[in-house]
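**Q** pasting the structure only:
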């Protein structure tokens, strides 16, 4: 029999799982949260069983229905999203989507479960079950996270086409390029420390992981310079201006990530990458993308005015 906390003695509806487990539930509350489980009122009830009791057959197993009903009905001992296996988690997501279940508890559970997964896994599940905000957040995490050595071992990759994965990698490549271009000129040092070990480490991190938040921490950079004891570097870094504010580092990262996530979620953008050349794109140089993808760069340094003098 089904676990006691999801089976009510005064229940007026019986749900039967695919493996023959019966759940007696209250149809009034169930209809408010998960109306898709109950048959429409204008349809006849299923045929009576041997014991003259009506039941609604469902395609989910007893374990999945156990977890699903524990989320639907207000109980203190709800399932722990971090304790689910990959198969249990996706079976729950499939059932939630199938029966169109909407409640604060279910939404919170889904968010906690998706947050515990790798970004690429969240991306695949969000695409499948139409979690648009989760999909954008997964793209942000995929772009900003450093290289995962177990990336190719993620089982969800088997459900992604090579074209979709190439599109995602393209979005990440463009975002990293934008970050290096926008942030590369923020930090200047004097000629003496241009080859110092700490500055070389800084530039290497910028090249390999431009979205490292520690890299763009004003306190961290100031501490490094102060430790080196170079007043010229510290003075250059401490100049007043919009590029020296602490918020500017985080704002630039956030804007680039948000734009990349939006582009990665736009199916039209991804389809244009592989479109056939047209008269409007034939004149572009090799490697240059259409104006549709061009990312405004409001944070670049102004080009100095070089005036030529005649003798």
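**A** Alright, I've got the coordinates. Here the structure is a predicted model, which means the values were calculated and not measured.
**Q** use CA for all of it now, contacts and neighbours both
**A** Will do.
**Q** what's the closest residue to residue 145 other than its chain neighbours in contact with, if anything?
**A** Nearest residue to residue 145, sequence neighbours excluded (Cα to Cα, 6 or more residues apart in numbering): residue 211, at 7.6 Å. Neighbour list for residue 211: 143, 144, 145, 176, 179, 253 [criterion: Cα atoms under 8 Å, 6 or more residues apart in numbering].
**Q** another structure for you, compare them:
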């Protein structure tokens, strides 16, 4: 059966070659003129398919022919099929696609598995592990990395999951990982949180960075030189800069809330959010000494704290599983 005049549009180059010997038709009606040889070399599935006796218009009314070529309908849409075929073609004819959307990567990955493109699977998986995708899909990327036995990517995704709550909500790809792998991830999250708690009580990291309280007088509610700035002080005295100092109440509240939140989300975003809340509090108090200097000072302090927690987190390892050794 030949196509009518309302035939689907052809795909863009290189999938519109006049010497192609088969047409793949996407689910959304785009025809890809391709070469059987390239697809057969890349995929055992296509090799077997094209080795089968091909029916003709004379022997079957179900066969669709266009421009003398058999049309093979596939379930993938045009976008997915375009990316898949680019991986199959020689690099001199088609560059590997840039996959920058999580859903697109997953669709291509499913097609890769469907057509037994084993040599391409790891390459497609690696497309998931760029910051834009990891920032919003860390748990899903972790699950896919575990399933594909990609150790480095497991570790990278695990670090991004620290932006998620300790007990995550359900996500579709959770079915790809074992209970052991999930337990390992949750344990890693808890160990990272625990590692940061020492920073709240031992403030030597502040002394090491700022050397003298004059660099950050607002922490102890003082004015550079001498005197109290007027901000309420907490009842807590901190051992900082070699002496015991009562801290500003707003700063003590910042430390309490930040480290409480870090137990659930031990990441830079937690610190940044709490820094901005502290700045808002100081501005509302309108202390003539603190209000002008705290915004810049606290943002700098937040960077110092962030660098310190990232240093500690880098020392926490993702435990290996007994069965796979992947993580």
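**A** Yep, that arrived. Here the structure is a predicted model, which is why all the values come from computation and not from measurement.
**Q** circling back: what separation is there between the residue nearest to residue 145 of the first structure and residue 114 of the first structure?
**A** Distance of residue 211 of the first structure to residue 114 of the first structure, given as Cα to Cα, to the nearest Å: 22 Å.
**Q** Likewise for residue 135 of the first structure?
**A** Counting by Cα to Cα - residue 135 of the first structure and residue 114 of the first structure are separated by 10 Å.
**Q** More neighbours: which of those two?
**A** Using other Cα atoms under 10 Å as the criterion, residue 135 of the first structure and residue 114 rank with residue 135 on top: 25 against 20.
**Q** Checking the more buried one next. Helix, strand or coil?
**A** When classified by DSSP: H, G, I helix; E, B strand; the rest coil, residue 135 of the first structure comes out as helix.
**Q** As a check, name the ranges of all helices in the stretch 1-150 of the second structure.
**A** 36-42, 44-51, 78-88, 102-114, 118-126, 131-147 (DSSP state H, counting those that start in this stretch).
**Q** now the stretch 201-311 of the first structure
**A** Listed in chain order, the helices of the stretch 201-311 of the first structure (DSSP H, counting those that start in this stretch) span 218-228, 231-237, 246-265, 267-273.
**Q** right, so of the ones you listed, which gets closest to residue 169 of the first structure?
**A** For the helices of the stretch 201-311 of the first structure, distance to residue 169 of the first structure was read as Cα to Cα. The smallest value, 9.7 Å, belongs to helix 246-265.
**Q** quick one, the closest one and helix 218-228 angle?
**A** For helix 246-265 of the first structure against helix 218-228, the angle between stretch directions is 130 degrees (axes from the mean of the first three to the mean of the last three Cα atoms, to 10 degrees).
**Q** and helix 246-265 of the first structure, what does it pack onto?
**A** The helices and strands touching helix 246-265 of the first structure, judged by 3 or more Cα pairs under 8 Å, 6 or more residues apart in numbering; DSSP states H and E, are helix 132-144, helix 162-183, helix 267-273.
**Q** and the aligned residue in the second structure for residue 98 of the first structure, how many neighbours?
**A** For residue 98 of the first structure, the aligned position in the second structure is residue 117, judged by TM-score structural alignment. By other Cα under 10 Å, 22 other residues sit near residue 117 of the second structure.
**Q** ok, residue 117 of the second structure - contacts?
**A** Neighbouring residues of residue 117 of the second structure by Cα under 8 Å, 6+ apart: 42, 43, 44.
**Q** With residue 140 of the second structure instead?
**A** Going by Cα under 8 Å, 6+ apart, residue 140 of the second structure touches 171, 172, 173, 174.
**Q** let's see it at 6 Å
**A** Contacts for residue 140 of the second structure (Cα atoms under 6 Å, 6 or more residues apart in numbering) come out as residue 173.
**Q** That one matches what in the first structure?
**A** Matched by TM-score structural alignment, residue 140 of the second structure corresponds to residue 121 in the first structure.
**Q** and the gap between its match and residue 147 of the first structure?
**A** Distance of residue 121 of the first structure to residue 147 of the first structure, computed by Cα to Cα: 15 Å.
**Q** Now which residue in the second structure aligns to residue 154 of the first structure?
**A** The equivalent of residue 154 of the first structure in the second structure is residue 171 (alignment by TM-score structural alignment).
**Q** Can you get me a residue count around the closest residue to residue 104 of the second structure other than its chain neighbours?
**A** Counting by Cα to Cα, 6+ apart, the nearest residue to residue 104 of the second structure once its immediate chain neighbours are dropped is residue 80, at 6.9 Å. Residues near residue 80 of the second structure, counting by other Cα under 10 Å, number 19.
**Q** what's the answer for the one 4 residues further on, then?
**A** Counted with other Cα under 10 Å, residues neighbouring residue 84 of the second structure total 23.
**Q** Over to residue 60 of the first structure?
**A** Neighbours around residue 60 of the first structure, by other Cα under 10 Å: 18.
**Q** Might you report the residue contacts of it?
**A** Contacts for residue 60 of the first structure (Cα under 6 Å, 6+ apart) come out as 17, 18.
**Q** that older thread, quick one, which of the helices and strands packed on helix 246-265 of the first structure is packed in tightest?
**A** When these are scored by mean count of other Cα atoms under 10 Å, the highest mean neighbour count falls to helix 132-144 (a mean of 21).
**Q** Could you list the residues in contact with that one?
**A** Counting contacts by Cα under 6 Å, 6+ apart, the residues outside helix 132-144 of the first structure that touch it are 119, 122, 123, 126, 172, 211, 257, 261.
**Q** want to throw these into CSV with distance to residue 166 of the first structure?
**A** Formatted as CSV, the contacts of helix 132-144 of the first structure follow (distance: Cα to Cα, whole Å):
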residue, distance to residue 166 of the first structure
119, 16
122, 17
123, 14
126, 18
172, 10
211, 20
257, 18
261, 15
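**Q** between the residues you listed, which is nearest residue 68 of the first structure?
**A** Ranked by distance to residue 68 of the first structure (Cα to Cα), the contacts of helix 132-144 of the first structure are led by residue 126 at 18.9 Å.
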